[in-house]
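Asks: Predicted model and sequence below, questions to follow.
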Amino acid sequence: MQLKDTPPTSPCSNETMDYNELFEDEVEEVIDGEAASSNNYIEANDASDEDIGIGLEGSENSEGNNPVRDDSASVFSHHKGSVFCCHLQPKAGRLAVTGAEDDMAYVWETHSGEVVLQCKGHKDSVTCVRFNYDGSYVATGDMSGVIQVWKIANKLQVWETCIGDLTWLRWHHGANVLLAGTESGEVYVWRIPGGECKVLPGHGDKADCGLMLPDGKRMAIGYADGSLKIFDTKTATVLHHVPQGQAHTGTITDMDCHPDNNLLISSSVDGHAVVLKTQTGKVSRPVLF
C-alpha cells in the first residue's frame, strides 16, 4: 500500500449536536479491585549470561559465532512498514492489535500470530490502536484523523468518523466511551456504537495527552503549551485550568492519577514532573529532573 505524508487537517463533518443531553447515565464510578498475580519473568539478579543470550567475549555465544538468539513465542510479520502502535486485549491478552506505516491495522492471536481481523479503510499511517475496557471492541486511528471501531465478536466495523489530525486515542476504563485528542486542541468523546458526541473545547494548542480519572466522570487534558485542564465530561465544562507556566512551560507528554482521584502527576519536555490536586487544580509538588 502506498505510503504518504500526513495530509492537512480536513474534518469530515461539521454537524452540530446538543452535547448537554448526551451520556446522562452512561458513566458510573468504576473501582477496579483486580491486582496483578502473575510473575513469569526472570529476576534480574538471577539471570545468567546464558539465560539472556549474552556470552563473554570470545565465547561460543558471542556475536559473529552464532545467530542472535530469538526467544519469542510468536512473531507477527504482516505489516509492510514501521509499526507505530500496539495494544493487548485486556485480561486474557489472547489478542493483540497493531498499526503501522502501511495504512493497516491488524488484530491477531498472540499465541499463533494468526490474523483475526484486517482493519481496512485507513488513509494514512495508523498511529493509534486500543481495545476497550473488556476487549469487545477495538478502535484504530490514522494520522489523517480517520477513526474506526470494530466489534471483535463478529469482526464487523460498527462505527467510523474523521476528525482531522489525530494525536491520541483512548477508551473510558469502564464504559464504551471513546476519547480522542486533536492537533487543534479539541477532545472528542463518543458513545460507541451509537456515535453520540461531545466536544471538550481547546484553546488553539495541540491536545498532546489525555486521561480519564478513576472516578470515570472527569478528564484531564495536557496541551502543547504546558497548560492543563480538568473537565467534567458530562457537561463538557472546565473544572480547573492550570495555565502555561504555573505547572509546565513545555509540552505535557504524559499523565497519571492516584486511584483515590485526588492526586494527578504530569510530565513535560521542560524537565519537570508536577503533582497537583484534582479537586482544586492547585500544584502540590513540582519535581525537577
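Replies: That came in fine, so what should we check first?
Asks: hey, let's count contacts and neighbours off CA atoms from now on
Replies: Will do.
Asks: Quote the end-to-end distance of stretch 189-200.
Replies: End-to-end distance of stretch 189-200 (C-alpha to C-alpha, to the nearest Å): 8 Å.
Asks: In three-state terms, how would residue 198 be classified?
Replies: Following DSSP: H, G, I helix; E, B strand; the rest coil, residue 198 is assigned to strand.
Asks: And for it, the neighbour number?
Replies: Other residues near residue 198 come to 24 when the count uses other C-alpha atoms under 10 Å.
Asks: That one touches residue 189, doesn't it?
Replies: Yes: counting by C-alpha atoms under 8 Å, residue 198 touches residue 189, with 5.1 Å between them.
Asks: neighbours of residue 168, just the number please.
Replies: Residues lying near residue 168 (other C-alpha under 10 Å) number 21.
Asks: What separation is there between it and residue 139?
Replies: Distance of residue 168 to residue 139, computed by C-alpha to C-alpha: 11 Å.
Asks: Now do the shared contacts for the two.
Replies: residue 128 (C-alpha atoms under 8 Å, 6 or more residues apart in numbering).
Asks: give me the element residue 140 is part of.
Replies: Using DSSP states H and E, residue 140 sits in strand 137-142.
Asks: What residues of that strand count as buried?
Replies: 137-142 (16 or more other C-alpha atoms under 10 Å).
Asks: With the flanking residues excluded, which residue is spatially nearest to residue 98?
Replies: Leaving aside its sequence neighbours, residue 98 sits nearest to residue 86 (C-alpha to C-alpha, 6 or more residues apart in numbering; 4.3 Å).
Asks: got the angle between the host helix or strand of that neighbour and strand 137-142?
Replies: Using DSSP H and E, residue 86 falls within strand 83-88. Taking axes from the mean of the first three to the mean of the last three C-alpha atoms, to 10 degrees, one finds strand 83-88 and strand 137-142 inclined to each other by 170 degrees.
Asks: ok, residue 191 touching residue 178?
Replies: Yes: using C-alpha under 8 Å, residue 191 is in contact with residue 178, at 6.4 Å.
Asks: Of the two, give the one with the bigger neighbour count.
Replies: Between residue 191 and residue 178, residue 178 has the larger neighbour count (other C-alpha under 10 Å), namely 22 against 18.
Asks: dropping in the other structure now:
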Amino acid sequence: MTGPAEQTAVETEKAIEKPVIVSLKNLTLSFGGITALKDVSVDIRANEILAIIGPNGAGKTCLLNCLNGFYKPQKGQILFEGKNITRIRPDRAAQMGLARTFQNIELFSGLTTLENAMAARHVFMKQNLLTGGIYFGPAHVEEIRHRRIVEDIIDFLEIEAVRHHVVATLPYGMRKRIELARALALEPKVLLLDEPMAGMNTEEKEDIARFIVDIFEGQGETYPDTPVLRDGVRAIVLIEHDMGVVMDLADRIVVLDFGRKIAEGTPEEIRNNPQVISAYLGESATR
C-alpha cells in the first residue's frame, strides 16, 4: 500500500505526462500603473479540469481574457497546440476551439435562448451572401445541421422549456445555463468557465457541477451527431470561489495572488500549502 504522500506524487507524475494543449509563458499584463498579471506561466493539459483560484483581484479573469484574445499582454507568449496566439482576435480564438463563459453574464438579452445559442454557430457558417439568400439551397442544409447541434445542447442542459423565451425575462440561474449552452455551441477544445456558479443556490450549483463533469467526460452515443457532447471537451479551465466545488472537480489547481502565481498542484497539495492557506484558503479549509 502507498501512503498519501506517495499517492500525491503518483498523481502529479500522471498529470505531467498529459500533453499540453495551451501554454501561457511568463505573461505580464498592466493597466497604467496597475499590474494585473506578473510573469505568470500556466500549462493547460489534455484530459483534465484545471481550476484557477485566488482572492478577488488576483488576476484570474485577466488570465482568461488574455487567453481568448480580449486582452493583449505586454510581455509573454500564449501557445495553443503549438501556435502562437498571443495577439489573436476573440472571434479567431473561438474558431480555433477556445470558448468561454463570463463572470458577469454576457448574453444578447433581447434574443431567445435558441437565438443566443445559434448566434455562436455563425463562426462556423460557410455560405456567403449569395448562396445564403437561397433558402432552400446549401444555406438551408447548413442551417439544419447547426440547428440540430444547438437543439442537442439545449436538451443536454435541460433548458428545453425556455427554448423560445427571451433571456432577459429568465431567472439568473437559467441565464447561466444559457451562457454555457452558447459556449458549447462553439464546440470548444478548451472550455473556459469564469465563475459559472456565482450567485447560485446549492441546488443550482449541484446542477452546474453535474453538467461540467458530463461535458468533460462526454455522453457517448446519447448525442451521436454532436461531437462536443458525444466525445466531451478535451480540457476545462474553471475559475470558482466555492472551494468545495474546486476540490471535488479539479485535477490540478493554480493559485494566483496579486497577479502572481504562488502555487500549483493537486487539490491535496493546494489544501496543505502554507502559502495558499495564508493568502486565500484560511485555516478552516485544511480541517
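Replies: Received the coordinates, thanks. All values derive from a computational prediction rather than experimental measurement.
Asks: Please work out the TM-score for the two chains.
Replies: Remark: TM-score between the superposed chains equals 0.30 [TM-score structural alignment, normalised by the length of the second structure]; 140 aligned residues with a C-alpha RMSD of 5.7 Å.
Asks: Remind me what the strand holding residue 86 of the first structure packs against, helices and strands.
Replies: Applying 3 or more C-alpha pairs under 8 Å, 6 or more residues apart in numbering; DSSP states H and E, one finds that strand 83-88 of the first structure contacts strand 95-100, strand 126-131.
Asks: Residues touching it, excluding its own?
Replies: Strand 83-88 of the first structure is contacted by residues 94-101, 126-131 when judged by C-alpha under 8 Å, 6+ apart.
Asks: can you give me the angle that strand makes with strand 95-100?
Replies: Here strand 83-88 of the first structure runs at an angle of 170 degrees relative to strand 95-100 (the same axes, to 10 degrees).
Asks: For strand 83-88 of the first structure, buried residues please.
Replies: So strand 83-88 of the first structure, judged by 16+ other C-alpha under 10 Å, has buried residues 83, 85-88.
Asks: Quick one: list the elements packing against the helix or strand residue 276 of the second structure falls within.
Replies: Element membership for residue 276 of the second structure (DSSP H and E) is helix 274-276. Packing contacts for helix 274-276 of the second structure, counted by 3+ C-alpha pairs under 8 Å, 6+ apart, involve strand 260-265.
Asks: list the helices and strands the helix or strand that the strand it packs on is followed by packs on?
Replies: Next along the chain after strand 260-265 of the second structure, taking DSSP H and E as the criterion, comes helix 267-271. Helices and strands touching helix 267-271 of the second structure, as assessed by 3+ C-alpha pairs under 8 Å, 6+ apart, comprise strand 252-257.
Asks: returning to what we had before: let me know the angle separating the strand holding residue 86 of the first structure from strand 126-131.
Replies: Going by the same axes, to 10 degrees, strand 83-88 of the first structure makes 0 degrees with strand 126-131.
Asks: Next SSE downstream of the strand holding residue 140 of the first structure?
Replies: Using DSSP H and E, the first helix or strand after strand 137-142 of the first structure is strand 146-151.
Asks: Is residue 21 of the second structure in contact with residue 83, as I believe?
Replies: No: Residue 21 of the second structure is beyond contact range of residue 83, at 10.1 Å (criterion: C-alpha under 8 Å).
Asks: Compare those two (neighbour count), which wins?
Replies: For residue 21 of the second structure and residue 83, the more surrounded residue by other C-alpha under 10 Å is residue 21, and the numbers stand at 18 against 10.
Asks: ok but the more buried one is inside a helix, no?
Replies: No: with three-state DSSP as the criterion, residue 21 of the second structure is located in strand rather than a helix.
Asks: Excluding chain neighbours, what is closest to residue 222 of the first structure?
Replies: Per C-alpha to C-alpha, 6+ apart, closest to residue 222 of the first structure is residue 228, 4.7 Å.
Asks: Surely that neighbour is in contact with residue 242?
Replies: Yes: with contact defined as C-alpha under 8 Å, residue 228 of the first structure and residue 242 form a contacting pair (5.1 Å).
Asks: Among these two, which residue is more densely surrounded?
Replies: The neighbour count for residue 228 of the first structure versus residue 242, taken as other C-alpha under 10 Å, is higher for residue 228 (25 against 18).
Asks: Identify each buried residue in the helix holding residue 276 of the second structure, please.
Replies: Buried, per 16+ other C-alpha under 10 Å, within helix 274-276 of the second structure: residue 276.
Asks: Please work out which residues outside it touch it.
Replies: Residues outside helix 274-276 of the second structure that contact it (C-alpha under 8 Å, 6+ apart): 255, 262-263, 270.
Asks: which residues in the stretch 151-287 of the second structure form strands?
Replies: Assigned by DSSP state E, counting those that start in this stretch, the stretch 151-287 of the second structure shows strands spanning 190-194, 235-239, 252-257, 260-265.
Asks: Quick check: which of these is nearest to residue 216 of the second structure?
Replies: Nearest to residue 216 of the second structure, of all those, is strand 235-239, at 7.2 Å by C-alpha to C-alpha.
Asks: Report the angle between the closest one and strand 190-194.
Replies: Between strand 235-239 of the second structure and strand 190-194, the angle comes out at 10 degrees (the same axes, to 10 degrees).
Asks: So which elements touch strand 235-239 of the second structure?
Replies: Other helices and strands packing on strand 235-239 of the second structure, by 3+ C-alpha pairs under 8 Å, 6+ apart, are strand 34-45, strand 48-53, strand 190-194.
Asks: element containing residue 76 of the second structure?
Replies: Element membership for residue 76 of the second structure (DSSP H and E) is strand 75-80.
Asks: Next SSE downstream of that strand?
Replies: Past strand 75-80 of the second structure, the next helix or strand by DSSP H and E is strand 83-84.
Asks: Remind me what the next helix or strand after that next one packs against, helices and strands.
Replies: Later in the chain than strand 83-84 of the second structure, the nearest helix or strand by DSSP H and E is helix 90-96. Judged by 3+ C-alpha pairs under 8 Å, 6+ apart, helix 90-96 of the second structure is in contact with no other helix or strand.
Asks: Okay, buried residues for helix 90-96 of the second structure please.
Replies: Buried, per 16+ other C-alpha under 10 Å, within helix 90-96 of the second structure: 90, 93-96.
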